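# Okay, structure incoming, though there's no sequence with it:
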């Protein structure tokens, strides 16, 4: 039996092993989900079980939010700093681990900002976060990008494993932004060997306030399908992303991990769940139309983004599942959350094109509109000759 003295020293070691974690940038739904999950993990106060039954010593201690405005989340300590300002290093003093969400969930803001400014800001903040974390002595940095960086390809295995090659197009779209962030991470691992960096790559995000190219795909009058393509739809609720990041931090998981609901949905599943009818176009027609609309400024997303509604990019989340992480939301539930979130947003007949900051958010949505218009024109022509 351990003596009281030994027990006391064990308690001290446990307190010292608590990890103080900061979330850098907290205005978006995903970052707020991270904060909630970390606060919940800290409140539980238990150590995390590792594979093989070994109990890890790391616990979540203080949870800090670093931004220019405090989040309305209880149990969080606030430190003021602009995530893109080098002074961020001061706000990270004493922090053991930090998390930063690089993937955007505010398409309206991004459209108002403009593609060039958006990319410059994305890279500047990511570089500042990495450099400041290393300079402040942070031991572990978690950067949330997206499973879209794997690319959507007809020959992708379903599901993709965590170590699959990143094959997305490095174009001017938002996925191209994340490919640049992933490159920064790869370089930083060599430049800052004392800083462990983990890339977390979620499937299509859903949740209250999430507004992305993919969520706006469902605001089109019909679901676009490309002839001969077989998509595999997978989603990730922001709360499940938050709990996944908490596991990554508590267990010190390095490298790269994917996050998503288990399994995937087929196009037929999606049509059943949404109640939406499809419009089918050839790949050539869809890509050509999307490219023309993007070049004249109607579409904010490049034609290459059509691949993400046509071809599979579902992930396995094998590493996290093996570490005890369990997603609460399945794909069907995520679709329901998505539909609730976009209710009241009308992209029918291009209504949203009237708003400067909310032009149709996906090449696929606009092409669906074009396809629907073509169908209606054919029907009118048949009616006039009847």
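Thanks, I have it. Given the structure is predicted, the values throughout are model-derived calculations rather than measurements.

# When you work out contacts or count neighbours from here on, use the C-alpha atoms and nothing else.
Fine.

# Check which helices and strands the strand ranked longest in the chain is in contact with.
Taking DSSP state E as the criterion, the chain has its longest strand at strand 59-67. When contacts are defined as 3 or more CA pairs under 8 Å, 6 or more residues apart in numbering; DSSP states H and E, strand 59-67 packs onto strand 18-24, helix 29-44, strand 77-80.

# Can you name the residues in contact with the helix or strand following the last one?
The one in question is strand 77-80. As assigned by DSSP states H and E, the chain's next helix or strand after strand 77-80 is helix 88-91. With CA atoms under 8 Å, 6 or more residues apart in numbering as the test, helix 88-91 has contacts from 66, 79, 80, 81, 82, 128, 129, 132, 133, 135, 136.

# any idea how far residue 131 is from the first one?
For residue 66, the distance to residue 131 under the criterion CA to CA, to the nearest Å works out to 16 Å.

# let's bring in a second model and compare:
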């Protein structure tokens, strides 16, 4: 049931993608300006398909589900670029208001889940971490709107805390602290810490029930990656491994993910999509050079204004434990925030 909303989002993206492309071609408005984003997408596509072609002519066994899974950032970035090039920019205030509407849905979802099933975490976008990520993007817009409603800001804060996302709450506190220290309003930082205490307490309760640190899936994934890194060739490090070809046939740390994610989708062995960290997954599929290029692109965007600087901080922190640009529910709003929001401090 939790995956239903995610499936709806992904199907909607595919339908809207073809509609926008066809409509733009008919209207003869389909064009792209030369940009860093276009260059990044081109380089990602070149590296991705060249590796597949080489593997095909070497008669390697290629599993197609991992190929599709690792193609996602190319598709989402390209689709986001199409949307941005063919649409008008949204105002900072409207973008923030969308976050308030979504925050309301998150809180209502939590109330319903608790009343019916006794659950303490929402899941509007199939996972509370995704909900929190999306709210934080809009929160960054809200705090950059002059005289924005404090009640609406509080609504987004409460919704973020309700997700009980550990990384999400850390991001919230970091952004709130940076923003208020820059404004010389240190007292508000302490108020935010007090508001966050109930969520921190509940997260502490969840962590206290963990018997072994190796039962934390994100920690296990990074441990697995460190052991895998030593097996990669120099070419693999620079340009990534070939999607669809197993990194290992068996992994001591991620055996559950190999069985329940890879084998359940017809692919043997360990693949990049088994790792939920964007840094690990992108590095394994596209290599160190393109990872550095993407980070440079984000840093350059962050220099434009405070809103984009806050967004970039969130991306860098969330990417340790989430797929970021691999996520259908997050990648497009994130790209629109970077390129499709008019920074007017309305």
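Nice, I can see it. None of these values were measured; they are calculated from a predicted model.

# Superposed, how do the two chains score by TM?
The TM-score (TM-score structural alignment, normalised by the length of the second structure) is 0.24; 153 aligned residues with a CA RMSD of 7.2 Å.

# rewinding a little: what's the most buried one of the helices and strands packed on strand 59-67 of the first structure?
Using mean count of other CA atoms under 10 Å, the stretch among these with the largest mean neighbour count is strand 18-24, at a mean of 24.

# Helix 29-44 and that strand, what's the angle between them?
Orientation of strand 18-24 of the first structure against helix 29-44 (axes from the mean of the first three to the mean of the last three CA atoms, to 10 degrees) gives an angle of 160 degrees.

# related to what we said a few turns ago, out of residue 66 and residue 131 of the first structure, which sits in the busier spot?
It is residue 66, of residue 66 of the first structure and residue 131, that has more neighbours when counted by other CA atoms under 10 Å, with 23 against 18.

# correct me, but the more buried one touches residue 21?
No: under the criterion of CA atoms under 8 Å, residue 66 of the first structure is not in contact with residue 21, lying 10.5 Å apart.

# And the helices in the stretch 251-386 of the first structure?
For the stretch 251-386 of the first structure, helices defined by DSSP state H, counting those that start in this stretch occupy the ranges 267-274, 283-295, 318-322, 331-342, 363-385.

# my bad, should have said the second structure
Using DSSP state H, the helices of the second structure run over 4-27, 36-57, 64-86, 92-117, 128-142, 150-163, 166-182, 186-208, 217-229, 234-239, 255-257, 278-302, 306-318, 328-339.

# Can you add mean neighbour count and give those helices back as a markdown table?
A markdown table is the format used below for the helices of the second structure (neighbours: other CA atoms under 10 Å):
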| stretch | mean neighbour count |
| --- | --- |
| helix 4-27 | 14 |
| helix 36-57 | 15 |
| helix 64-86 | 19 |
| helix 92-117 | 18 |
| helix 128-142 | 26 |
| helix 150-163 | 20 |
| helix 166-182 | 18 |
| helix 186-208 | 14 |
| helix 217-229 | 15 |
| helix 234-239 | 16 |
| helix 255-257 | 16 |
| helix 278-302 | 19 |
| helix 306-318 | 20 |
| helix 328-339 | 20 |
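
# which of the contacts of helix 88-91 of the first structure count as buried?
Burial by neighbour count, 16 or more other CA atoms under 10 Å: within those this picks out 66, 79, 81, 82, 128, 129, 132, 133, 135, 136.

# Quick check: the gap between the fifth one and residue 370 of the first structure.
Going from residue 128 of the first structure to residue 370 of the first structure by CA to CA gives 42 Å.

# Which helix or which strand is home to residue 12 of the first structure?
In this structure, residue 12 of the first structure sits in helix 4-16 according to DSSP H and E.

# got the contact list for residue 127 of the first structure?
Shown here is residue 127 of the first structure, whose contacts under the criterion CA under 8 Å, 6+ apart are residue 184.

# That one falls within a helix, correct?
Yes: if the criterion is DSSP: H, G, I helix; E, B strand; the rest coil, then residue 127 of the first structure is within a helix.
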